[in-house]
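Asker: Kindly generate the corresponding structure for this input.
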Amino acid sequence: MKERPLGSISGLPVVGVALLVAAGAAWLFVAGVQDLNRGEGGGLTMIGALAVGILALASLSGLYTIQPNQAAVLSLFGKYVGTVKEAGLRWNNPFYSKRKVSQRVRNFESGKLKVNDLDGSPIEIAAVIVWQVVDASEAVFNVDDYESFVHIQSESALRAMASSYPYDQHDDGQTALRSHPQEISEHLQAQIAERLGTAGVEVIEARISHLAYAPEIAQAMLQRQQANAVIAARTRIVAGAVGMVEMALSELQKNGVVHLDEERRAQMVSNLLVVLCADRGTQPVVNAGSLY
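Answerer: Modelled structure (predicted):
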C-alpha cells in the first residue's frame, strides 16, 4: 500500500457556494409556501427547494482541515482513494472517509530494559528514538496502531541489539556498548528502520540514553573495572620506570660518572624502581661513608 497523491478543492469557495445555494433554496421554499397559501400550487417548488437545501448543506460534510505537516488519508467504502497534504480548509467527496496522520518529527524514550549482553551479564539499557511518518497510507492501512507499533518494535530492536554486543570492550578490540557509542547508535537505527519500514515510518536518529549494569552485579563489576584500571595504571608506571632506569644507567656509563659491578648495578636498579613505582614518596637513607 503505497501513498498516492490526491487533489482537493479549497474549502472556502465551497462554503460560499453552499451557503448561497441554501439561501436560494430557503427563498424558494418561502415562495412556495406563499403560493400554496394563495391556492396557486407551490408544492413542487417547496419539495425542490427543500431537496436543494439539504444537498447544499450535506455537501458541507466534505469539508475538512489539514494542519501543516499533516496528511489526510481518504478512502471510499473501504477502498483507498488517495492522500491529501495541502494545508488549510479542503473539500472532497462527502462520501470519502478521512483519517488524519501527523507527519511531524516525534521522539520517545524507551523504558529501562533489563537484558543480557553478549557475555551474559545483566544490564539496563534505554534509548531515545526520533521518528517521522513519511508514508501516511502505509501507517494507516499496514498496521493497526502505528504509534504503538513504533514503540514496541523499537524496544524489540533495542533488546536484540544489546544482546549482540558486550558491555565492555575486550582485548581483541571488539565493538562494545560502552566504548563505541557511534557504532552502536548506527546499528540500532538500522535495526529499527528495518522493522518500521512496512509502517511508512522513517527513523531519523536512535541513541542510547541509559546504560548500566543491573543492580545485582553493579558493585562486583565496579570492583572489576577498578581493578582493571589499577592494573593498566601500574603497567604504564612500570613501563615508564624501566625506561627511566635504562636511561639513567646509560647516561652514567656514557659520561663515566661511576663504574658499577653487576651487584651494585642490580642494587641501583632495585632502588630506582622502588622510588619510581612506589605509591608514596620514599624516604631516602644517605650513606655518609664510602660507597662500599
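
Asker: okay, CA-based contacts and neighbour counts for the rest of this
Answerer: Fine.

Asker: burial of Ala127, as a residue count?
Answerer: Ala127: 22 surrounding residues under other CA atoms under 10 Å.

Asker: Looks like it contacts Ser209 (just checking).
Answerer: Yes - counting by CA atoms under 8 Å, Ala127 does reach Ser209; the two are 4.8 Å apart.

Asker: Now the second one, please; I'll put the structures next to each other:
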Amino acid sequence: MATSRETRGSSYNGYVMLLVVLAVLAGPPLLAIISGGPGGAVIVGLIVGAVLSLLLSIGFFMIQPNQAVVITLFGEYRGTTRKEGLHWVWPWMMKEKVSVRAHNIHSERVKINDLRGNPIEIACNVVWRVSDTAQAVFDVDDYKEFVNIQIEAGLRTVGARHPYDDMSDEDETTLRGSADVVNQELIEELNERLMVAGIVVDEAGLTHLAYASEIAGAMLRRQQADAVIAARQKVVIGAVGMVEDALEKLSHDGIVELDDERRAAMVSNLMVVLCGDREAQPVVNAGTLYQ
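Answerer: Have a look, this model is predicted:
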C-alpha cells in the first residue's frame, strides 16, 4: 500500500473573495439599471448574480486554531491547509476538516493474561494527535476508530510481556512495580502501531490494574501471607539481636555466670517473650532452674 504524505495546499484569501461574491451578486442588476434596460433585464441580472454568488460561496471554509482542511480535486489529493482564518477554493474542490488538537482517550477495562498466565484486568489513558492529515484521511478508513482498536491491541501486547507482581527474589519488571517502564513501552508500542495512520501518541499510562475476580481472593491471601512472613522475619532478627546483646552485657558486667543449660533457658525465654503475639505473663521462680 502506498503511503500518503501531507503537502501544503493552496487557497485564496476568503475575505477578498467575499467582496468578489458581493460584487457578483450586486453587479448584474446594477449594470442593467444603469444601462436603462427593461425590467426583464434587471430580473435576469438578479438571477444570474444570485446563481453565480451561490456557486462561489460553496468554496468558502473557516479554519480554527489547531485545525486543518484536506483538499481534493476529483479524488486527487491537492494538499492540506492549516492557516487560520477564512479561505476560499474552487467550488468543485472537496474539503474535509481534520482536528490536529490533542485527544484524550480512557480505554475500557480489558481482561488479559500476564507473563505468568494470571488473568488480570487492565486499562489505560492515552493522549494522541494527528501529525499527518493525509495519512489519517487516506491511509485508514476511520482514523478515530483505528486509534481505539490499536490502543486495546497495544495494551494487550504490553500487558502480556510482564508479570503482575514479582513472586520471586529476582529483580524484574512488573506491571505493578515498574509503572515508568511499562508506560514508556506502551507509548512506543502505540506509536509503532499508529504510524500508518499519521497519529502520534504523546502520553500513555495505566489507570487500572487488578487481578481478575476469579483469582483475586487467592492472590490477596498470598499477599497477606507474604506480609506476615516479612513481619515475622523482621521480629525474629530483632529479637536475636536483643538476646545477643543481653547475654553479652550480663557476661561483660559479671552480673551472673551462666552455663550452657542456663544460657539456653534464658535464650528460650527471651525469644518467647520478644516473638510472641501476646504479652508474656511473668512467673516468679522461688527455686532454681534445676527444680
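
Asker: Now the TM-score, please.
Answerer: The TM-score (TM-score structural alignment, normalised by the length of structure 2) is 0.90; 286 aligned residues with a CA RMSD of 2.3 Å.

Asker: hang on, the earlier thing: any common contacting residues for Ala127 and Ser209 of structure 1?
Answerer: Glu109 (CA atoms under 8 Å, 6 or more residues apart in numbering).

Asker: Could I get the full set of strands for the stretch 1-150 of structure 1?
Answerer: Ranges of strands within the stretch 1-150 of structure 1 are 9-10, 63-66, 70-76, 79-84, 88-91, 97-102, 106-109, 113-116, 122-133, based on DSSP state E, counting those that start in this stretch.

Asker: In JSON lines, list those strands along with distance to Pro181 of structure 1.
Answerer: Output for these, formatted as JSON lines (distance: least, CA to CA, whole Å):
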{"stretch": "strand 9-10", "distance to Pro181 of structure 1": "49"}
{"stretch": "strand 63-66", "distance to Pro181 of structure 1": "40"}
{"stretch": "strand 70-76", "distance to Pro181 of structure 1": "34"}
{"stretch": "strand 79-84", "distance to Pro181 of structure 1": "39"}
{"stretch": "strand 88-91", "distance to Pro181 of structure 1": "43"}
{"stretch": "strand 97-102", "distance to Pro181 of structure 1": "31"}
{"stretch": "strand 106-109", "distance to Pro181 of structure 1": "17"}
{"stretch": "strand 113-116", "distance to Pro181 of structure 1": "18"}
{"stretch": "strand 122-133", "distance to Pro181 of structure 1": "12"}
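
Asker: Let me know which of these is the nearest to Ile231 of structure 1.
Answerer: Closest of these to Ile231 of structure 1 is strand 122-133, at 24.4 Å (criterion: CA to CA).

Asker: What's the average distance for the closest one when superposed on structure 2?
Answerer: By mean CA distance after the TM-score superposition for structure 1, the fitted strand 122-133 of structure 1 averages 0.9 Å away from its aligned residues in structure 2.

Asker: now that strand: which residue numbers in structure 2?
Answerer: Mapped onto structure 2 using TM-score structural alignment, strand 122-133 of structure 1 covers residues 119-130.

Asker: need the contact list for Glu185 of structure 2.
Answerer: When contacts are counted by CA under 8 Å, 6+ apart, Glu185 of structure 2 is found next to Val158.

Asker: What residues of the host helix or strand of it count as buried?
Answerer: Taking DSSP states H and E as the definition, Glu185 of structure 2 sits inside helix 179-194. Using 16 or more other CA atoms under 10 Å as the test for burial, helix 179-194 of structure 2 gives Val182, Asn183, Glu185, Leu186, Ile187, Glu189, Leu190, Asn191, Arg193, Leu194.
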